[in-house]
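> Coordinates for the following, if possible.
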Amino acid sequence: MVVQDSVDATSDSQVGVPLEPFLHQVGGHLSVMTYDEHTVCKPLISREHRFYESLPMAMKHFTPQYKGTMSVHLRRDSRGHLSLVAHPLQEDREPFQAPPESAATAARHEYHKTSGSAWPLVQQPYSPAKSLARFHRDAQTSLLAEDANRNHAERRSCNPWGLHCHQAYLTRLCSEYPEKKWHPGFLLLENVVSRHTHPCILDLKMGTRQHGDDASEEKKARHTKKCAQSTSARLGVRICGMQVYQTAGKYYLCKDKYDGRKLSVEGFRQTLHQFLHDGTRLRTELLGPMLSQLQALLAVIRSQTSYRFYSSSLLLIYDGQQLPERTSGGWPALEASQET
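Just a heads-up that it's a prediction; the model follows:
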């Protein structure tokens, strides 16, 4: 639902926070955007929203910190380029209604308290190190690299998947909603890679079944087919995105969800090896800490009695620039999805 109050475009530069594609999005189909250095913003999905609002304390170590909800509006500049702008809360604005897909759980028109303190109402606009124009240019430039096992992956200075999702989302939003109208329903989450210089990320889609009980027959058939044709059916997991920093060449090897769907079981194993290889050596020192974290996460999930997980993503993250003697290991994060 669109709240019918107009946005004063003249105030954008004063209090608006322009949202840019998240430079390190490796998977998913909705756009993840940068709100500030430590916070990302993504479209609200009702089940994901409920998950973060009722998250058991034991699972908080393995999930991004939930920072509340917000709203944005579309803006078109003098050259016709579309962008999304977030604004702080204003007391005189009409309370937002939840979008149609989340009617059961209305998105709150407030910033929720996290860790005992309120999310700030006003922030200075955040400008990432790379401008959006630089992102466009880098994302379109790629070379095909081949590892020792003759597996191919794209070699890029910037992961292109975030730009792909962002452009598709802007196009859809523009066709569904008018400009200069507030669009409710965006989640604010911790940027879990903000502490890394060159984050290496593996996005794993978990489970042999990836549809909820209330999915339509068409959706059930579509998801079942994807599982049957990928490693999901045999291994209970498939790769939905990856980026690995190559220290010698100073670039990222990137794979997207379409690469992951084509992998055989052996190809999956080789890609795991590739994820832990920096182009010079295998980061074996990461294996122990990663396995320890995964075992701890498994124990927490097994202890839950009120959650069933469908189509959830498991993110494995480490810093590709970190010196071996200072490495503390990867940090797996469980990312809730629409089917959680």
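
> For the rest of this, base every contact and every neighbour count on C-alpha atoms.
Will do.

> all helices of this structure, in order?
Secondary structure of the chain (DSSP state H): helices at 12-15, 46-53, 132-140, 161-176, 217-228, 231-235, 257-261, 265-275, 287-302.

> nearest to Tyr126, of those helices?
Relative to Tyr126, the nearest member of those by C-alpha to C-alpha is helix 12-15, separated by 11.0 Å.

> Could you list the buried residues of the closest one?
By 16 or more other C-alpha atoms under 10 Å, the buried positions in helix 12-15 come out as Asp12, Val15.

> So Phe253 is in contact with Gly241, correct?
One correction, residue 253 is Leu, not Phe. No: in this structure, Leu253 is not within contact of Gly241 by C-alpha atoms under 8 Å, at 10.7 Å.

> Neighbour count: the two, which is higher?
Set side by side, Leu253 and Gly241 show more neighbours around Leu253, with 29 against 23, by other C-alpha atoms under 10 Å.

> need the contact list for the more buried one.
By C-alpha atoms under 8 Å, 6 or more residues apart in numbering, the contact set of Leu253 is Ala145, Ala153, Glu154, Arg155, Arg156, Met242, Gln243, Val244, Tyr245, Gln246.

> compare with the first, here's sequence two:
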Amino acid sequence: MTFYKNEDQWVEIKPFIHQVGGHTCLFEITQETICKPYQEKEFQFYQNLPEDMKEFTPHYKGLVCVKCSHDNDSTTFYAEVPGYILRKTDYQSDFGTSDEVKSGLDNWSVSCIDRQIQRYGFWSNDGEQKFIMLGNLVSSFRMPCILDIKMGTRQHGEDSSEEKKKLLEERCAHSTSATLGIRICGMQVFQAETNTYLKFNKYHGRALDDDGLRQALRQFFSNSLTLNIRELSRMVSKLRRLHHVLSTQHTFYFFSSSLLLFYDGYMDACQYSDQSEAKGSEQTRGQSGEGFHGSGPSHNLPESLIVENEDKLNQTCCDDDIGTADVRMIDFGHTVLKSDVKEHQGGTEEGILFGLENLIEILQSIADS
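Below is the predicted model of the structure:
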């Protein structure tokens, strides 16, 4: 557990404006680097990360100390950042220089920071807190569209208290987690017509039924003028590849992990022209659940997911290199090594694969409709 001391520098950090879900705070250190509170199991996950999962997880950058300073009614946060992190970016202490659209972004991270302080006593003794540094997945995007999805039919970890276990079981049972193995925990999507963002939080996601979730997924790939078929199709390919990786990995049990789907919502005039047909079909398409086949409780791999060999799978994922859509697994605070668990945790990876299969089928049906 090493802190980098070479040319460390205390710099001001700000709440990450593009955080859409989760209960722990995210800070932006530089344009390319964010950080989140340290959790031992998450740290161990990144230390034991299998090679084939690296393309589906954020880039781990090390540990960092974070402190807060109180000045009258204002609170400022600082991180002791390793020199190599600062050297790799054009660090700016002024966070107000960006001219990109921020209207509609209510910054979920601010409420998470308050929770860390009030509920967990962060910085209560003016001490430093350990944080994990990760790559900012949307650092190069002009209009980041982000969807946070809680995966699986079971979301409590082995270390959850009985009270927490009961709460999470009830939350799953009364949401799309039980029926589909997926639940929206947060979403932001750029709306070209109004030049602002549409944003939903986890409370909206919990209230959705199966049809409502499907409509929200369609909305995620729509900028209010057109359905982005290119990014939607690219996302399906990425998710198929992830399904293959998860179904063949034998290292971890994933409890309470999420998927982060993201793409750049910025489209220039040429891109609008290329998708003009999609725009017309989107305007005439109803919001019924037609074409949705993801609600059945089958654990068998659907035909749409069957791939003859991995070479073909990799080729499928690389057919469209011009899009930006991508996916990452996040939140590994309850992830455990399978070697540390005596008995098979039924419903763990099966529930995640079940949810992933439904997500793929829903998105494919949207692309085909």
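
> TM between them?
TM-score of the superposed chains, computed with TM-score structural alignment, normalised by the length of structure 1, equals 0.75; 277 aligned residues with a C-alpha RMSD of 2.7 Å.

> sorry, back to before: now list the buried members of the contacts of Leu253 of structure 1.
So, by 16+ other C-alpha under 10 Å, the buried ones in these are Ala153, Glu154, Arg155, Arg156, Met242, Gln243, Val244, Tyr245, Gln246.

> of all those, which comes closest to Tyr307 of structure 1?
Among the buried ones among the contacts of Leu253 of structure 1, and counting by C-alpha to C-alpha, the member closest to Tyr307 of structure 1 is Met242, at 27.1 Å.

> which residue lines up with the closest one in structure 2?
Counting by TM-score structural alignment, Met242 of structure 1 lines up with Met187 in structure 2.

> now its match, nearest residue through space, not along the chain?
Nearest residue to Met187 of structure 2, sequence neighbours excluded (C-alpha to C-alpha, 6 or more residues apart in numbering): Leu147, at 4.4 Å.

> can you tell me how far Tyr252 of structure 1 sits from Gln295 of structure 1?
28 Å (C-alpha to C-alpha, to the nearest Å).

> actually Leu323 of structure 1, not the one I typed
Distance of Leu323 of structure 1 to Gln295 of structure 1, computed by C-alpha to C-alpha: 25 Å.

> what about those two, which has more around it?
Gln295 (12 against 9).

> Map the more buried one onto structure 2.
Using TM-score structural alignment, the equivalent of Gln295 of structure 1 in structure 2 is Arg240.

> what about its match, distance to Ile184 of structure 2?
Taking C-alpha to C-alpha as the measure, Arg240 of structure 2 falls 19 Å from Ile184 of structure 2.

> what's the answer for Ala269 of structure 2, then?
Taking C-alpha to C-alpha, one finds Ala269 of structure 2 at 31 Å from Ile184 of structure 2.

> So for these two, which residue has more residues nearby?
It is Ile184, of Ala269 of structure 2 and Ile184, that has more neighbours when counted by other C-alpha under 10 Å, with 28 against 7.

> contacting residues around the more buried one?
By C-alpha under 8 Å, 6+ apart, the contact list for Ile184 of structure 2 reads Leu147, Asp148, Ile149, Lys150, Lys202, Gly205, Arg206, Leu213.

> which residue in structure 1 lines up with the last one?
When the two structures are superposed using TM-score structural alignment, Leu213 of structure 2 falls opposite Phe268 in structure 1.

> What is the burial count for that match?
Considering only other C-alpha under 10 Å, Phe268 of structure 1 is surrounded by 20 other residues.

> will you turn the contacts of Ile184 of structure 2 into a markdown table that also has distance to Val110 of structure 2?
Output for those, formatted as a markdown table (distance: C-alpha to C-alpha, whole Å):
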| residue | distance to Val110 of structure 2 |
| --- | --- |
| Leu147 | 18 |
| Asp148 | 17 |
| Ile149 | 20 |
| Lys150 | 21 |
| Lys202 | 15 |
| Gly205 | 20 |
| Arg206 | 21 |
| Leu213 | 26 |
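
> So which of these is the closest to His70 of structure 2?
Nearest to His70 of structure 2 among the contacts of Ile184 of structure 2, with distances taken as C-alpha to C-alpha, is Lys202, at 30.1 Å.

> Which stretch of structure 1 lines up against stretch 282-294 of structure 2?
Using TM-score structural alignment, stretch 282-294 of structure 2 corresponds to no residues of structure 1.

> The helices of structure 1 into CSV, with extra columns for distance to Ser117 of structure 1?
Output for the helices of structure 1, formatted as CSV (distance: least, C-alpha to C-alpha, whole Å):
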stretch, distance to Ser117 of structure 1
helix 12-15, 21
helix 46-53, 16
helix 132-140, 32
helix 161-176, 30
helix 217-228, 41
helix 231-235, 41
helix 257-261, 37
helix 265-275, 37
helix 287-302, 27
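
> Val40 of structure 1 is nearest to which of these?
Among the helices of structure 1, the nearest to Val40 of structure 1 by C-alpha to C-alpha is helix 161-176 (12.2 Å).

> quick revisit: and which of the contacts of Leu253 of structure 1 is nearest Leu23 of structure 1?
Checking these one by one against Leu23 of structure 1 (C-alpha to C-alpha), the nearest turns out to be Gln243, at 11.1 Å.

> Nearest residue to the closest one in space, please, no chain neighbours.
Nearest in space to Gln243 of structure 1, with sequence neighbours left out and distances taken as C-alpha to C-alpha, 6+ apart, is Cys254 at 4.5 Å.

> separation between the equivalent of Arg222 of structure 1 over in structure 2 and Lys199 of structure 2?
For Arg222 of structure 1, the aligned residue in structure 2 is Leu167 (criterion: TM-score structural alignment). Distance, Leu167 of structure 2 to Lys199 of structure 2, using C-alpha to C-alpha: 26 Å.

> The two: which is more packed in?
More neighbours surround Lys199 than the other of Leu167 of structure 2 and Lys199, with 19 against 13 (other C-alpha under 10 Å).

> Correct me if wrong: the more buried one contacts Ser103.
No: look at Lys199 of structure 2 against Ser103 with C-alpha under 8 Å: they stay out of range, at 10.2 Å.

> Return the residues in contact with the residue mapped onto Gln155 of structure 2 from structure 1.
Aligning on TM-score structural alignment places Gln155 of structure 2 opposite Gln210 in structure 1. Going by C-alpha under 8 Å, 6+ apart, Gln210 of structure 1 touches His223, Thr224, Cys227, Tyr310, Ser311, Glu339.

> Quick one: which of the residues you listed hold up in structure 2? List them.
When you map the contacts of Gln210 of structure 1 onto structure 2 and apply both residues aligned by TM-score structural alignment, their matches' C-alpha atoms under 8 Å, the shared contacts are His223, Thr224, Cys227, Tyr310, Ser311.

> Dump those residues to JSON lines, plus neighbour count.
Formatted as JSON lines, those follow (neighbours: other C-alpha atoms under 10 Å):
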{"residue": "His223", "neighbour count": "17"}
{"residue": "Thr224", "neighbour count": "17"}
{"residue": "Cys227", "neighbour count": "22"}
{"residue": "Tyr310", "neighbour count": "20"}
{"residue": "Ser311", "neighbour count": "22"}
